[in-house]
Structures are given as C-alpha cells and as structure tokens.
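>>> one predicted model, sequence on top.
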Amino acid sequence: MRAGRGETFIISILLLGSILFGSGCTDSGNSSIVKVGNTIQVDYTGKFENGTVFDTSVEEIAKEAGIYTEQRTYVPLTVKVGSGQLIQGFDEGVIGMKKGEEKTLTIPPEKAYGEYDDAKIQAVSLEDLNLSVKPEIGQIFSSMYGDQFRVIDVNETHVTFDSNHKLAGKTLIFDIKLISIE
C-alpha cells in the first residue's frame, strides 16, 4: 500500500522530530536551571538576622547600608557551583534556580563559617611576638600558612588573638538574584 503525500509529510515531520529530540538539540527545560558545575553570576546582599547588611554586590545597597567602599567594584559575583568557592549553604541554595529568579537564603552557622570556637582565642606575650610596635585591637595578622588572627585585646604584657572567622557562629541571610548561568 502506497502512502499519500499528506502521510509522507506527517511521517517526515515525526521522523525529524524524533531525530532532534534524541540528539539533544531541543531544550528539555533543565538546561536553564543551576546545576553543580555551572558557572553563575549572582547579585547578593548578605545580612544578619537583625537586618544589618554586612556585604553586597549592589552599589546602591552598599551606600544605603553605610558599608560602601570606593575602592571596591560592585558587580555580580561569578562562581562555579560546587567548586568550594562559596559557603556550603549558598552553594546548595542556588541549585535549581532559574535565570532572573530571586531568592532569600537563611544559612545556619554550620553551613556558613562554623560555630564560634572559644578554643581559637589565644593570649600571647608581647615579648614572644618581638614586634617593634604594639598591636591594636582589630588589627589582623596572618600566619605563613594563611591563617588569620584578629587582635581582640591588648594590655601591657599580652595580646589576645581570635582566629575564628568574623562571621563564625552567625546565621546569615542572603537575598540573591541569579543573573546568568553558563
């Protein structure tokens, strides 16, 4: 039995559609969501639970919050998801997002910078430090291994250092907007 022109056309369209679908040339809808391994750009504003802004990629928000720094360039953050460039809670929070989507992430300390550890506070004799100038509270020192130590107290004989991350023990809230996915 011989097929007519209409049937041949329909069969050709179905065959072409199955070839395109099977080859991956169509968008299954999953290519536009964030997955581990994607490089993304996000605008973000990081806040504490009381609403105080501690960091942002948006210049206007930095100015409003009183944290604007002229030397900084305010641009979206570009990162590879799952590469360890972000804190765990942020990394996990962007997975599944779509371009243009906005989201608020609430990240507990264990998925951010860890719990505050009193064992990371250490008093060191000024004599042992052998410094020409007495350290000041807030000053940061780095070890040859890249560890950072913040001066939290100074007296006539000792300097007290804190090697906890400055955001350790804090729940962090990030308002984010996904700008692009690669």
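Thanks, I have the structure now. No experiment lies behind these values; they were computed from the predicted model shown. Numbering: from 1, shown residues only.
>>> all contacts plus neighbour counts: C-alpha atoms, from now on.
OK.
>>> residue boundaries of the strands in the chain?
Using DSSP state E, the strands assigned to the chain run over residues 39-48, 53-56, 77-80, 102-107, 121-125, 140-142, 148-154, 158-162, 172-181.
>>> nearest to L15, out of those?
strand 172-181 (32.1 Å; Cα to Cα).
>>> packing partners of that closest one?
In terms of contacts (3 or more Cα pairs under 8 Å, 6 or more residues apart in numbering; DSSP states H and E), strand 172-181 is packed against strand 39-48, strand 102-107.
>>> point out the most buried one among these.
Stretch with highest mean neighbour count among the helices and strands packed on strand 172-181: strand 39-48 (a mean of 19; mean count of other Cα atoms under 10 Å).
>>> returning to what we had before: JSON lines for the strands of the chain, including distance to A65?
As requested, the strands of the chain are exported to JSON lines (distance: least, Cα to Cα, whole Å):
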{"stretch": "strand 39-48", "distance to A65": "10"}
{"stretch": "strand 53-56", "distance to A65": "6"}
{"stretch": "strand 77-80", "distance to A65": "19"}
{"stretch": "strand 102-107", "distance to A65": "18"}
{"stretch": "strand 121-125", "distance to A65": "30"}
{"stretch": "strand 140-142", "distance to A65": "24"}
{"stretch": "strand 148-154", "distance to A65": "24"}
{"stretch": "strand 158-162", "distance to A65": "27"}
{"stretch": "strand 172-181", "distance to A65": "14"}
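>>> this is the comparison structure:
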Amino acid sequence: MRITYRRLSLALLPLLLLGPAVAACGGDDDPPPSPPAAAAEPEPAAAQSDAPAEAEDTGQAGIAADVGSVRNGIEIISLTGDGQGDPAQDGDSVGVRYRGTLDDGSEFDSNAGGALLPVTIGAGRVIPGFDEALRGLRIGETIVVRIPPDLAYGERDESLVIEIPRAQTPPGMTVGQRVQFGGGVPGVITEITDEAVIVDANHELAGQALTFEISIETLE
C-alpha cells in the first residue's frame, strides 16, 4: 500500500536532488545501488530437513569446517585457495576483492578490475553479513557466502514508498534519480505522474538475499 504525503513525516521534509543511483555494498550511509535486473520467479522453499545446519561459532578459524553450514546467520557455500598468514579478525584492516549476485544469478556489484575495498572488520562500515564473511579468512582464500536480508539491507518496508504532490517537489526530477530528504534520508524516484512524485526510501536491495564471492588481498 502506498503511503500518501500527508501521512508520512518524511514527506514533510524538503527533497534535495542528487545524481543517478550507483552500486555500493557498504552500510546505510552509502548511496543505494542501481536497480538490479528483474528477479526470476522464486523457487519453492526447501523442506526443513534440507536447510543447512546451524554451525557452532568457531571464532576466527575453522572456516573449512563450516562449508555447507550456517555460521552466525550466513551460509558458507565454499572456500577455495591456499590461505597464507593469520586469519582476519575484528579490528584488522583488509583490502577486499568481491563480487555480489542475487538469487537469480544477476550481478549487482563487483570491484573486479578496480580498487580494493578497504574494510576494518567489525567497524560497521559494511553490512553485517559481509563483516561476518571476512572473519577467519586468510590471504589467498576465496569464500562464497549467502547473506539473508536481515544481515544485508533488511526487509522492504512499504511505508517508505512515499507519494509527494508535484507542487511540493523541485523541478527537473526524473525517474531513477536519487533524492535526499532534508533529514538525510535517501530515496529513489520510481514514478512521476501529473499529480505526484513517488519516492522509494527503501534500500534498493532491501528484501534480497545476497551471494558474495570474497577474497582478502591485503591484511594489516
């Protein structure tokens, strides 16, 4: 259900025009990613007996033993490569190579061929599931994990789809453009009619499980 302008306090704040939406895998302060490709029809949920078993927390070591299970909420799908040095832990500064895909296989973000992503593990600058995937990883290893929505960008909240009268919005708005409410809350314009501008203030990956292929190339 769409929330109208007069019923949502966010809509009482002025809108600021920003640039087009861009991809990012960071935390809530980062701009939202580009809209991902349309997802395929979801497959029926697996029976309870087929779900990965919840693994006991093994701390900073033992990732290999966690493959095929769930560790602290994230599914460890695979671990490859010959690890070197100490396993990464909270407080370490690491340079990360990553690729993110949705359940339909479409890629939503990657830094392949670009600069490494600098992360201080446990500092809260990336989504919680990404932080968890780095713990225990060593240089030379590549881990593939599936992160549920609650450890990624959360579930969608339809109350954050906001309808604002055209008279209350600045000129020059276009569908797909990022905007920011005066209180600092970001959103993306999803529809423009003669009467209103529709802004979705959900993160564009809200409600999505995310699969990441991650490797650490530097560790300090």
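That came through, no problem. In this text, all values refer to a predicted model and were calculated from it rather than measured experimentally.
>>> does P118 of structure 2 touch Y98 like I think?
No: P118 of structure 2 is beyond contact range of Y98, at 11.3 Å (criterion: Cα atoms under 8 Å).
>>> how near is the counterpart of D153 of structure 1 in structure 2 to L102 of structure 2?
Matched by TM-score structural alignment, D153 of structure 1 corresponds to E191 in structure 2. For E191 of structure 2, the distance to L102 of structure 2 (Cα to Cα, to the nearest Å) stands at 24 Å.
>>> cool, P170 of structure 2 as well?
For P170 of structure 2, the distance to L102 of structure 2 - Cα to Cα - is 34 Å.
>>> give me the mean deviation of the helix of greatest length in structure 2 from structure 1.
Among all segments of structure 2 classified by DSSP state H, the helix with the greatest residue count is helix 128-134. In the superposition against structure 1, helix 128-134 of structure 2 averages 0.6 Å from its aligned positions (mean Cα distance after the TM-score superposition for structure 1).
>>> D118 of structure 1 -> structure 2?
When structure 2 is aligned by TM-score structural alignment, D118 of structure 1 is paired with E158.
>>> cool, and I11 of structure 1?
By TM-score structural alignment, I11 of structure 1 lines up with nothing in structure 2.
>>> count of residues packed around I11 of structure 1?
13 (other Cα atoms under 10 Å).
>>> and the residue minimising distance to the centre of structure 1, what does it touch?
With distances taken as Cα atoms, centre = their mean, structure 1 has L86 as the residue nearest its mean C-alpha position (4.0 Å). Contacts for L86 of structure 1 (Cα atoms under 8 Å, 6 or more residues apart in numbering) come out as V79.
>>> nearest to S12 of structure 1 among the strands of structure 1 would be which one?
Counting by Cα to Cα, S12 of structure 1 lies closest to strand 172-181 out of those; the figure is 35.1 Å.
>>> what about K98 of structure 1, how many residues nearby?
K98 of structure 1 has 18 neighbours, counted by other Cα under 10 Å.
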